[in-house]
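K.L.:
Fold the following, please.
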Amino acid sequence: MALQRRALSVLAGLTPDVLELGERFARAGHELALVGGPVRDAFLGRVSADLDFATSATPDVTQEVLAGWGDAHWDIGKAFGTIGARRHARPARDGSPARPDVVVEVTTYRTDSYDPTSRKPEVVFGDTLEGDLSRRDFTVNAMAVRLPDLTFVDPFDGLADLARRRLRTPVTAEQSFDDDPLRMMRAARFAAQLGFDVAPEVHEALHAMAERITIVSAERVRDELTKLLLAPAPRAGLEVLVESGLADHVLPELPALRLEIDEHHRHKDVYEHSLIVLEQAIDLETGTHEQPTGPVPGPDLVLRLAALLHDIGKPPTRRFEPGGGVSFHHHEVVGAKMVARRLKALRFDKETVRAVARLTELHLRFHGYGDGGWTDSAVRRYVTDAGPLLERLHRLTRSDCTTRNRRKAERLSFAYDDLENRIAELREKEEVARIRPDLDGEQIMAVLGLGPGPVVGKAYRYLLELRMEHGPRSPEEAEAALRAWWEQQQG
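P.N.:
Okay, here's the model as predicted:
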């Protein structure tokens, strides 16, 4: 079988350090097996950077064995049966380049389960590899390779499911998801990462048990959602979240985009539009997963979140206007606030929350550029308002065009090309990205005879506005404008 040949090729390349580790556990009278993702990836022809092992040894015994094998070890996961270790790079005996560091995590055979009212798993240690594998999330992750003899263990036909690119659970899906509800998020994530289909019985359990995800901590949900969005094809995973009802609990703004389209089709399906925008934004990321280059190296979480969520302000702002039109006035402002609330609830870091909310707020700013012709001051303001998010805003705005009208799409693309060219010209002339007032705070205080205070800030903002509107001025011109402004303030 091609999959087996591929796996043998990958497993044969396991570092001797790993085989030695298996021998050490065997000498101590215990089993050791490579489990989960590394085994699955071997059959997919990929070398996994994470080396996860299961053992019959207790955490204390595991710690003793790893202390003798590695140069460093840690027990931060000991309460869950996991001990980690690192063996530093060693020069090869034949004089070839040194092998890289080897980092392993070894976990005692176990089963995780949740108390119905608890957010934390209760850990119960087991005594067999097959029992441990039965409590894995999916059959494709319930395969193992015993060490050091490299015996393949597959009690739940994970290899067959891998060949069919299908997600099934080793036990009933209801029992699996009841043991750890986060596995429901993983089903969506694996659909995005691996391109696997969810088996019908698994999808039924997802739908029936979706509400149980609410007992899982926001941080764990966030981490799974992040992995899903950074996958090569996040759309597939997002569709699993929405169709199963999971999104109703973890990202309710997404299914809310499935607005009912009225009989005259006066607006787009916003949900479908958002998924297309996400796909188009991914296409505009620079570089690859392996070699990220350029101004927005992919995968870029901020850009992908903004592309997915930029229109979440539309449902609450939708209005049917007299004459048959539909409007979404100020949906970008409303949406920015909604984005910030949702990402904070999911415990995203402050920088990510601010960036995604700001892109949502700015995503309509470009519209109208091709109609009215912006002044240089409008272009400067666009760049200044975007700040360090400018390159992402470029890509979000371009991705937001999903019209099937080729002429309209070409017109929008041409207009944005023109805007980017004008930005480049202005940047060359006056370094627009670093625009500052013509007088700094110290100079303002000297001209007006003031000490530090809010008035100086107000004067600074006035001069910045003047600079944005009219471009650079000489110090003398700026001082004269400042004095004139100050006289008006005094009057």
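K.L.:
only C-alpha atoms for contact and neighbour calcs from this point on.
P.N.:
OK.
K.L.:
If you count neighbours, what's buried in the helix or strand hosting residue 407?
P.N.:
With elements taken from DSSP states H and E, the one containing residue 407 is helix 406-430. Using 16 or more other CA atoms under 10 Å as the test for burial, helix 406-430 gives 412-413, 415-416, 419, 422-423, 426-427.
K.L.:
Please give the structure of this sequence too, so both can be compared:
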Amino acid sequence: MENVASAIQRLSELAESTPIARLSAAFETAGFELALVGGPVRDAFLDRRLTDLDFTTNALPDQILQIVKPLSSAHWDIGRAFGTIGAIIDGEQVEITTYRTDAYDGETRKPVVEFGDSLEADLVRRDFTVNSMALRLPSKVLVDPSGGVEDLLARRLRTPSSPQVSFGDDPLRMMRAARFTSQLGFTISASTAVAMGELADRIAIVSVERVADELGKLLKTSAPRAGLEVLVDSGLAEFVLPELPALKLQIDEHFHHKDVYQHSLTVLDQAIELERSRNPDSPPDLTLRLAALLHDIGKPATKRTEAGGVVTFHHHDVVGAKLAKKRLKELRYDNETVAAVSTLIELHLRFFGYTEGAWTDSAVRRYVRDAGPLLERLHILTRADVTTRNRRKADRLAFAYDDLEERIAVLSEEEELAAIRPDLDGEQIMAILGLRPGREVGEAYRYLLELRLEEGSLGTDVATERLQAWWASRPS
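P.N.:
Next up is the predicted model:
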């Protein structure tokens, strides 16, 4: 029980910190209960960094406001309808919520908010036992009505009440279970897993925005694979991201030892590893991770069996880009993310032509131009897409990509590749050809851009001569 003693010590030290001590003293003086609850209590047992400070109390929202106003440099009541008041106290953000005993109508996940008068009753309505513990303040007494400590020590996810009731009330909790398997490294109890399978279709009553937000949180964990497998194995993915389980039956023509589903999860693993090594100080890249997970979703629709039993997936990159765009739009991801993910998927096979023969400088320029600001993500995705167990093949592909990146670096230094533009802009084109803004200016611009990609920078004088010759040769 060394972990328990250590956690209690951490919680005790936390309770004595300035903001919490001031807050708990103020509530005690006012005659109300206060307890630190949920994530910080759980994370103390897991030796994780303590971040959000969430409290619960028997004080009503107006009474909470009255207590925190003198202590805080700022406060807000945006969650007042749900009993929550937020504040900044001694530089720390805190949220304090009145005890609740919510009721659900079975049609939506929005509860009818009812305030309660018992800490224990408030705790058992929460999602998982490991999040249903509290530290009473200022007495520093641990309250654990559902056996959360035992589940923490067993690294197990279990609901405080019947999982059928808990998930029936709020189906989003099933996706949170998937996320916690990745975020905390926990496993889901057998009864909880059974309930997830039985109630997977209930996720349909949750708004797509909340589903997408929870999926994004899962993908941004340090190891999302376990949580994604929970989504697929439980049947939740059929309603949230059906393209993912659809990959399980597809055999990848390049990687015969794995189906495309396992290959995609491995690509995601490797993309995250590369992301960390290449950009160690950057936050998790959701765009890259979505692209890695979905890069092969065009394969089911493009699968063909050729003569001799060879399986092909021609143009799955183009088809996959369209499918990803459609799915992400349905999940209400922002336009920038949708466009970036679909572009990365469409481009993810481009490099493999490089290994078949040396690219010309113009081909390298086109690769950079088409990737645009996504080039670094494309580097990572393309490298991560190599999951072959054939060491010689893997090394050959890695060396080839090293060579491509080196050529890009050299050309970039010489030509400012990241912002390839024609030698003449639109204003110059109109002045040289005597044109007004319109379609013909666009055609001339594209002609000069092709020259720039094929031949590099020509300079203003040569570009002008070539433009005039092109214009004169056009059919009248």
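K.L.:
which residue lines up with residue 138 of the first structure in the second structure?
P.N.:
Residue correspondence to the second structure (TM-score structural alignment): residue 138 of the first structure is matched to residue 128.
K.L.:
Then residue 323 of the first structure?
P.N.:
Checking TM-score structural alignment: residue 323 of the first structure goes with residue 308.
K.L.:
neighbours of that match, just the number please.
P.N.:
Residues near residue 308 of the second structure, counting by other CA atoms under 10 Å, number 6.
K.L.:
again with residue 42 of the second structure
P.N.:
23.
K.L.:
who's in contact with it?
P.N.:
130-131, 133, 152 (CA atoms under 8 Å, 6 or more residues apart in numbering).
K.L.:
corresponding residue for it in the first structure?
P.N.:
When the first structure is aligned by TM-score structural alignment, the residue opposite residue 42 of the second structure is residue 40.
K.L.:
With the second structure overlaid, how far apart is the helix or strand harbouring that match on average?
P.N.:
In this structure, residue 40 of the first structure sits in helix 37-43 according to DSSP H and E. Helix 37-43 of the first structure, aligned to the second structure and superposed, deviates on average by 0.6 Å (mean CA distance after the TM-score superposition for the first structure).
K.L.:
list the buried ones in that helix?
P.N.:
Buried, per 16+ other CA under 10 Å, within helix 37-43 of the first structure: 37-43.
K.L.:
same deal with stretch 92-109 of the second structure?
P.N.:
Of the residues in stretch 92-109 of the second structure, those buried (16+ other CA under 10 Å) are 93-102, 108-109.
K.L.:
okay, now residue 237 of the first structure: neighbour count?
P.N.:
Neighbour count of residue 237 of the first structure, defined by other CA under 10 Å: 28.
K.L.:
Now do the same contact list for it.
P.N.:
Going by CA under 8 Å, 6+ apart, the list of residues near residue 237 of the first structure reads 187-192, 228.
K.L.:
Widest-spaced pair of those residues?
P.N.:
Farthest apart among the contacts of residue 237 of the first structure by CA to CA are 187 and 228. That separation is 9.8 Å.
K.L.:
With residue 444 of the first structure as the reference, measure out to residue 174 of the first structure.
P.N.:
69 Å (CA to CA, to the nearest Å).
K.L.:
now the strands for the stretch 301-450 of the second structure?
P.N.:
In the stretch 301-450 of the second structure, the segments counted as strands under DSSP state E, counting those that start in this stretch are 304-305, 311-312.
K.L.:
So which of these is nearest residue 187 of the second structure?
P.N.:
strand 311-312 (36.5 Å).
K.L.:
how far apart are that closest one and its match in the first structure?
P.N.:
Following the fit onto the first structure, the mean deviation recorded for strand 311-312 of the second structure is 1.1 Å by mean CA distance after the TM-score superposition for the first structure.
K.L.:
outside of that strand, which residues touch it?
P.N.:
Residues contacting strand 311-312 of the second structure (CA under 8 Å, 6+ apart): 251-253, 302-306.
K.L.:
quick one: stretch 457-464 of the first structure aligns where in the second structure?
P.N.:
Against the second structure, stretch 457-464 of the first structure falls on residues 442-449 (TM-score structural alignment).
K.L.:
Count the residues that sit near the residue nearest to residue 317 of the first structure when sequence neighbours are not counted.
P.N.:
Distance criterion CA to CA, 6 or more residues apart in numbering; nearest residue to residue 317 of the first structure, sequence neighbours excluded, is residue 328 at 5.0 Å. Neighbour count for residue 328 of the first structure, taken as other CA under 10 Å: 15.
K.L.:
about what we covered before: I'd like the buried residues of stretch 92-109 of the second structure written out as CSV, with secondary structure and distance to residue 433 of the second structure added.
P.N.:
Output for those, formatted as CSV (DSSP: H, G, I helix; E, B strand; the rest coil; distance: CA to CA, whole Å):
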residue, secondary structure, distance to residue 433 of the second structure
93, strand, 62
94, strand, 65
95, strand, 65
96, strand, 69
97, strand, 70
98, strand, 73
99, coil, 75
100, strand, 74
101, coil, 75
102, coil, 72
108, coil, 63
109, coil, 64
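K.L.:
Pick out the most distant pair among those.
P.N.:
Across these (CA to CA), the longest gap, 30.3 Å, separates 93 and 108.
K.L.:
Which one (most neighbours) among the contacts of residue 237 of the first structure?
P.N.:
Neighbour-wise, the contacts of residue 237 of the first structure (other CA under 10 Å) top out at residue 188, 30 neighbours.
K.L.:
Quick one: map that one onto the second structure.
P.N.:
Using TM-score structural alignment, residue 188 of the first structure sits opposite residue 178 in the second structure.
K.L.:
One more: residue 423 of the first structure?
P.N.:
Per TM-score structural alignment, residue 423 of the first structure is aligned with residue 408.
K.L.:
Kindly report the same for residue 216 of the first structure.
P.N.:
So, by TM-score structural alignment, residue 216 of the first structure is matched to residue 206.
K.L.:
again with residue 301 of the first structure
P.N.:
In the second structure, the residue paired with residue 301 of the first structure is residue 286, using TM-score structural alignment.
K.L.:
Skipping its backbone neighbours, what lies nearest the match of residue 138 of the first structure in space?
P.N.:
Per CA to CA, 6+ apart, closest to residue 128 of the second structure is residue 159, 4.3 Å.
K.L.:
What strand or helix carries that neighbour?
P.N.:
With DSSP H and E as the test, residue 159 of the second structure turns up in no helix or strand.
K.L.:
residues contacting it?
P.N.:
126-129, 166, 192.
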